[in-house]
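**Student:** Sequence and predicted structure are below.
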Amino acid sequence: MTDTYLRIQGLTKRFGASVAVRDVDLDVRQGELVVLLGPSGCGKTTTLRMIAGFVEASEGRILLEGQDYAGLPPYRREMGMVFQSYALFPHMTVAQNVTFGLRMRKLPRPEIEARLAETLDMVKLSTMAERYPRQLSGGQQQRVALARALAIRPKVLLLDEPLSNLDANLRQQVAREIRALQRAAGLTALMVTHDQDEAMMMADRLVVMSDGLVQQVGTQEELYERPANTFVARFIGHSNLIRGMLEGGERLVIPGATIGLAGHYDSSGDCTLAIRPERARICAPDDPAARITAKVEDATYVGAHVEVLLVLPDSTRVILHDPTDGGAARRFAPGDLAGIAWDLASERLFDDAGAPLAARSPVHA
């Protein structure tokens, strides 16, 4: 990557014999918002706290504009942190909370007042400077926490699950506000979340983590369309994963059936087929395009599509989204046989180690 502003190299954290984060490498451009995404316990928050300086790294470097920050205390890292709990001082007003970091840095009073006015205006809280946190809504408290981090004019803004304490109706609104502020200020930001929708909405790039390891780094489209392994395929969006034995480069054999693949692969042995629910179509069992026949277990109308649950001959369950097209789509009843069809662009095949396989050519019917 060119124009790297923040560089993480080999960042590792051990707690005794347990490794919470292992060998994380990441380059972040100036003005970019990068989201660390993964399930609980994957190491994303520990990674963020190592970058902030609240957790000491066991190994690795944290380079900001070429300077190694790994050995510096948090107050010297020039980073602003927004905590999951907001961590506002309940006995202080909004103004006192926002200027706390500035007062600790012993900035001149006129500069503190100027930054307070600028920051409160930025987060649209100018009229609430004398209120206390208990007098604010959850969304307003979140904006105070954000203003406090922005007031010190950080080189990097760090956000730890910033929307997790908001109700569902507020999350999208506040997510857009944070994204707009970050872009307007040209801030470099790292955010942690376990919520895929938040990550997809806010990120320039995503870092998907599992078991302390980075699984893939990329844009939303790259991770969704070209997952690096079966974990990413399952975690980003939803994928039906079907395990079987690849034979002849174009057939996946499962107990009781053979699936005709859309691509020809220069491989053999144990493999996993990943198909997204919206990328396959349900058809009649005798349709020539059907790659396998399955039994319908359930079909539920959910508005834009009918969610069809099917059972393959080996008892693997798969979900397909059948578009309703204004209510005219065919409904499948439990017990019906149905075919499943897809094209090469919708097919993802992974070897036994979870690495993606590239098709050498399409299989012609």
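**Tutor:** Perfect, I can see it now.
**Student:** contacts, neighbours, all on C-alpha from now
**Tutor:** Noted.
**Student:** Would you agree Glu118 falls within a helix?
**Tutor:** Yes. Assessed by DSSP: H, G, I helix; E, B strand; the rest coil, Glu118 belongs to a helix.
**Student:** Please tell me how far it sits from Glu59.
**Tutor:** 39 Å (C-alpha to C-alpha, to the nearest Å).
**Student:** okay, now Ala87: neighbour count?
**Tutor:** If you count neighbours by other C-alpha atoms under 10 Å, Ala87 ends up with 12.
**Student:** thought it was touching Leu146?
**Tutor:** No. The criterion here is C-alpha atoms under 8 Å, and Ala87 misses it with Leu146 at 10.8 Å.
**Student:** let's bring in a second one:
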Amino acid sequence: MKIAQLLNVSHSYSGQPAIKNISLGFEEKKITTIIGRSGSGKSTLLQFINGLIKPSAGSISVFGKGLNYKEISATRLRMGYMVQGTGLFPHFTIAENISIAARISSYPLDVNQRVRELMTLVGLPDSFQRKYPFELSGGEQQRVGICRALFLDPAILLMDEALGSLDPITRQEIQSEILKLQRLEPRTILLVTHDMREAKILSDYILVIDKGEVQQYDTKEEVLQRPANAVVEKLIEASVW
């Protein structure tokens, strides 16, 4: 099942084409990595799905329905969103940061219990609940960001260069956490990156985009073994360990 779909979608910024007539769908409960060079249109695709940007042309459907931009909040509550850096509120405790969605969603369950569940899931001690972001390492903060994004148990998790600011060792640790969480609680993850090595580790599917156009979209194995063109080949060659 395609949990999110783009049909004949194009978009321009100040008259400059950013996305050029893209039609595709994302598989449910799979990790799709969206990869390309800077300015290729990767992040714009996530913003389409979250309703942050309305395309200049074409249509977006999520959860089987066309996006209703006048009532987009209800759709967004079914998605988690992570960006580069943690985006944590420095004046909130860790528990308050994780549970921020409960303040805007009339969360019906025990908030404290959900915070504890998520912290346990990503290996954070319960004592961290009362700490503030500045008291945690970068990797610990990123784990808090994962907890916050998953608080409402979203069907879709959008990750926009979410691991890009981490050192290599911490980045590998968080990648392992993501795969562990995906095994325990499968969901649709759309992850934007410029790093093909990260795509190799995390992906079920890889979408390669360049200059606003899809270069290849297929299973990880198909993309890596049979690159569609020179653009894809260069990305793969640049990631050789």
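**Tutor:** It's in. These numbers come from a predicted model, not from an experiment.
**Student:** Quick TM-score on the pair, please.
**Tutor:** Aligned and superposed, the two chains score 0.91 in TM-score terms (TM-score structural alignment, normalised by the length of structure 2); 238 aligned residues with a C-alpha RMSD of 2.0 Å.
**Student:** Could I get the buried residue list for the longest helix seen in structure 1?
**Tutor:** Taking DSSP state H as the criterion, structure 1 has its longest helix at helix 168-185. Using 16 or more other C-alpha atoms under 10 Å as the test for burial, helix 168-185 of structure 1 gives Arg171, Gln172, Val174, Ala175, Ile178, Arg179, Leu181, Gln182.
**Student:** The third one touches Gly139, doesn't it?
**Tutor:** The one in question is Val174 of structure 1. Yes. The pair Val174 of structure 1 / Gly139 is scored as a contact, 7.0 Å apart, by C-alpha under 8 Å.
**Student:** overlap in contacts of these two?
**Tutor:** Contact criterion C-alpha atoms under 8 Å, 6 or more residues apart in numbering; residues shared by Val174 of structure 1 and Gly139: none found.
**Student:** circling back: okay, the buried residues of helix 168-185 of structure 1 in a markdown table with distance to Lys106 of structure 1 next?
**Tutor:** A markdown table is the format used below for these (distance: C-alpha to C-alpha, whole Å):
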| residue | distance to Lys106 of structure 1 |
| --- | --- |
| Arg171 | 35 |
| Gln172 | 37 |
| Val174 | 31 |
| Ala175 | 32 |
| Ile178 | 28 |
| Arg179 | 30 |
| Leu181 | 26 |
| Gln182 | 26 |
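**Student:** Enumerate every residue touching Asp160 of structure 1.
**Tutor:** Thr45, Leu48, Met81, Val82, Phe83, Gln84, Met191, Val192, Thr193.
**Student:** Among the residues you listed, name the ones in strands.
**Tutor:** Among these, DSSP state E puts Met81, Val82, Met191, Val192, Thr193 in strands.
**Student:** For the fourth one, give its distance to Asp160 of structure 1.
**Tutor:** Between Val192 of structure 1 and Asp160 of structure 1 the distance, using C-alpha to C-alpha, works out to 5 Å.
**Student:** overlap in contacts of those two?
**Tutor:** Residues touching both Val192 of structure 1 and Asp160 (C-alpha under 8 Å, 6+ apart) are Thr45, Leu48.
**Student:** circling back: mind putting the ones in strands among the contacts of Asp160 of structure 1 into CSV with neighbour count and distance to Gly53 of structure 1?
**Tutor:** Below are those laid out as CSV (neighbours: other C-alpha atoms under 10 Å; distance: C-alpha to C-alpha, whole Å):
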residue, neighbour count, distance to Gly53 of structure 1
Met81, 25, 10
Val82, 24, 14
Met191, 25, 15
Val192, 25, 16
Thr193, 23, 19
